[in-house]
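> Need coordinates for the below:
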Amino acid sequence: MLDLIIDARPADIGNGFGVRRILPYRLRRMLGPFIFMDHAGPVQVAPELMPTLDVLPHPHIGLSTVSYLFGGQVVHRDSLGVEQVIRPGEVNWMTAGRGIAHSERFEDPATLAGGALEMVQTWVALPEAAEEDAPSFTNYQPQELPIFTDQGVWMRLIAGDAFGLRNDVKTHSPLFYLHVVLQTGARFGLPTGYPERGAYVAKGSVEVSGRTYTTGQLLVFTRGLDPVLVAREPTTLMLLGGEPLGERYIWWNFVSSRKERIEQAKADWQAGRIALPPTDNAEFIPLPADRSRPAGSSPPPPPLS
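Reported below is the predicted structural model:
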């Protein structure tokens, strides 16, 4: 029933800001169109140290970044001129297409509202036909994201189509992405109709076929089977998956179906051909040293999104 269990690995995205890296993984580069997943936090720091968490302007191509918060808030700025605060329950969906740069700043005391900053970042690879689209950004408010509740179950549809729920979050290929909260003993399944499906345990633990899986594990399920997840305690899950897109190359913040496009993106960032955010252009993350490795190994650690 389980194809694979991926244990999150610690990663440092700079300045000692540690995250749990879930995707990509050497035995599983993608899950549907999802090619990257980080879980940051909960982070608790003194207000005067918040700037040390900042993610400076950096580039992307060939993907959509998806930011979703459990706690705190983050200020997004990008080369389209967008400046957007994201709060828990909202979705920031940025499609890089042919190229965009953005930053994420932790500059407001409300960043630590509720005691801690906690967020999940995913990247969704684009179909080949959309890889060179114009970049775009949309913030979706909680009221735009449908919620379903049942006995011991709460869930929000972040994007895609699942359990009969839909929203207006613009996606480029068939996928599902859900935030699910289960009370002890609650039973839950996965959306049907998708060839690749997974459940990330963000908090708590679940039992599947008599075995227990805990915080920081991504469960990847066999095609065609309908597993039942039983919460062993109050549990938070992120369910994700969809239709595979085919092979993708990833290096630093760049994703493409073509190796040569990655090389072009490196040169473009090095030469300043990808514009910086107009309201956050005094500093940026330089192109890292090329640490390319054989296929199947991990790419250089990227920023959070």
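> Going by C-alpha atoms from here, please, whenever you check contacts or count neighbours.
Will do.
> helix, strand or coil for Lys266?
helix (DSSP: H, G, I helix; E, B strand; the rest coil).
> Contact partners for it?
Neighbouring residues of Lys266 by CA atoms under 8 Å, 6 or more residues apart in numbering: Leu287.
> here's the other one to compare against:
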Amino acid sequence: MQPFIAIAPHERDLGGFSVRRLLPSAARRMVGPFVFFDHMGPAEFGPGQGIDVRPHPHIGLATVTYLFEGAIEHRDSLGSLQRITAGDVNWMTAGRGIVHSERTPADLRASGGRMQGLQTWVALPRDQEHCDPAFVHHPAATLPVIEMPGVSMRLIAGSAFGQTSPVQCASSMFYIAVEMEAGASFVLPDAYAERGIYPLSGDVSINEGVLPAGQMAVLNQAEPVTLQALSPARLMLLGGEPMDGERFLWWNFVASDRAFIEEAKERWRNGGFDTVPGETEFIPLPGEPKPPESFS
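Next comes the predicted model:
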């Protein structure tokens, strides 16, 4: 029996900027609290080019931005202005509602350069869906590093391998960036009921079943598994305990009740969300009157 379900990405080209979406998928809607998983890039921008994700709203989730190359400038309706670079974590809790933008910083736009990263959404538990919005930034140096022979891990959020990230999470989970030398291996314990593995580059074996780069494995059974790099590999480990019920996704909104999404639509349509200082643009609701150009 194959030890995992393999999820192939849905890929979109946003004008020289490739995004591969793994969650949600027909095969699996969530892995622990993770309801959305996008791999952005790698992209090479020439001078004057970059990303421009105009202000847009969220409810019912926390967005987690993690980069491997390049930088993004985050602005939100709380007044946050934060540059995120490789290895840092931007954790934005939407709660009852927040608006943010993500753009290439002016200096990198002038010079051009590479960008690659991950944008994930973590669903909030029912009793925190309508909490106050918040934003925190954690530099790479503040995150625990776990070393094994031929393996280096950075614990982005949650707890794993006896370590706990300083990033405060609303539910029991783990999120880890891993670098592996060819031939290196380690055991992923069964500490969480739901676990996913995503190689950005390099193929890996999972209990001898091969997972190619660019696909996500969702483990079928709650038992330890051995991961081995068949070539130099970069991968993400993610998961946690099952969510407290179904989650509905529409555009940038996540909720346990469709009524919350309908209310958020009306708020955005009628200007009921707070605005982002320093921004004058925004992404309208899909089809009203222009389709969004956001990757999220």
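> Number of residues surrounding Glu260 of the first structure?
11 (other CA atoms under 10 Å).
> For burial, what's the neighbour tally of the counterpart of Cys131 of the second structure in the first structure?
Alignment note (TM-score structural alignment): Cys131 of the second structure maps to Asp133 of the first structure. Neighbour count of Asp133 of the first structure, defined by other CA under 10 Å: 16.
> how many neighbours does the nearest residue to Asp133 of the first structure once chain neighbours are set aside have?
Closest residue in space to Asp133 of the first structure, ignoring its immediate chain neighbours: Gly97 at 4.7 Å, by CA to CA, 6 or more residues apart in numbering. Here the number of neighbours of Gly97 of the first structure (other CA under 10 Å) works out to 22.
> Gly97 of the first structure -> the second structure?
Under the alignment defined by TM-score structural alignment, Gly97 of the first structure corresponds to Gly95 in the second structure.
> Tell me how far its match lies from Thr63 of the second structure.
As judged by CA to CA, to the nearest Å, Gly95 of the second structure and Thr63 of the second structure stand 11 Å apart.
> contacting residues for the spatially most central residue of the first structure?
Note on the first structure: the residue nearest the mean C-alpha position is Thr122, at 1.2 Å, using CA atoms, centre = their mean. When contacts are counted by CA under 8 Å, 6+ apart, Thr122 of the first structure touches 34-38, 65-67, 305.
> If we use 6 Å, what do you get?
By CA atoms under 6 Å, 6 or more residues apart in numbering, the residues touching Thr122 of the first structure are 36-37, 65-66.
> what's the answer for Thr184 of the first structure, then?
Residues near Thr184 of the first structure by CA under 6 Å, 6+ apart: 231-234.
> quick one: the match of Gly97 of the first structure and Cys131 touch, right?
Yes. Contact criterion CA atoms under 6 Å: Gly95 of the second structure and Cys131 qualify, at 4.6 Å.
> Which position in the second structure pairs with the residue nearest to the centre of the first structure?
Aligned partner of Thr122 of the first structure by TM-score structural alignment: Thr120.
> For the stretch 151-300 of the first structure, which segments count as helices?
Using DSSP state H, counting those that start in this stretch, the helices of the stretch 151-300 of the first structure run over 259-270.
> Could you report the separation of the aligned residue in the first structure for Ala177 of the second structure from Leu218 of the first structure?
Under the alignment (TM-score structural alignment), Ala177 of the second structure maps onto His179 of the first structure. From His179 of the first structure across to Leu218 of the first structure, the span is 14 Å (CA to CA).
> The two - which one has more neighbours?
Leu218 (24 against 21).
> dump the residue contacts of that one.
Contacts for Leu218 of the first structure were tallied using CA under 6 Å, 6+ apart; they are 5-6, 199-200.
> repeat that with 7 Å
Listed by CA atoms under 7 Å, 6 or more residues apart in numbering, the contact set of Leu218 of the first structure reads 5-7, 198-201.
> Tell me the one of those residues nearest His102 of the first structure?
Set against His102 of the first structure, the nearest of the contacts of Leu218 of the first structure by CA to CA is Tyr200 (26.5 Å).
> List the contacts of that closest one.
So Tyr200 of the first structure contacts 217-219, 237-239 (CA under 7 Å, 6+ apart).
> likewise Ser101 of the second structure?
Contacts of Ser101 of the second structure (CA under 7 Å, 6+ apart): 53-56, 74-76.
> Relative to Ile59 of the second structure, how far out is it?
Note on Ser101 of the second structure: its distance to Ile59 of the second structure, by CA to CA, is 15 Å.
> Thr235 of the first structure reaches Leu182, doesn't it?
Yes. Using CA atoms under 7 Å, Thr235 of the first structure is in contact with Leu182, at 5.2 Å.
> Map Asn220 of the second structure onto the first structure.
By TM-score structural alignment, Asn220 of the second structure lines up with Thr222.
> Most neighbours among the contacts of Thr184 of the first structure, please name it.
Counting neighbours by other CA under 10 Å, Ala231 leads the contacts of Thr184 of the first structure with 25 neighbours.
> I'd say that residue and Val181 touch.
No. Using CA under 7 Å as the test, Ala231 of the first structure is too far from Val181 to be in contact (9.4 Å).
> burial count for Arg83 of the second structure?
Arg83 of the second structure has 17 nearby residues by other CA under 10 Å.
> Sorry, slip of the keys, the one I care about is Gly210 of the first structure.
8.
> what residue of the second structure takes the place of it?
Alignment note (TM-score structural alignment): Gly210 of the first structure maps to Glu208 of the second structure.
> Next, work out how far apart that match and Arg114 of the second structure are.
To Arg114 of the second structure, Glu208 of the second structure is 34 Å away according to CA to CA.
> and what of Gly41 of the second structure?
Between Gly41 of the second structure and Arg114 of the second structure the distance is 9 Å, computed by CA to CA.
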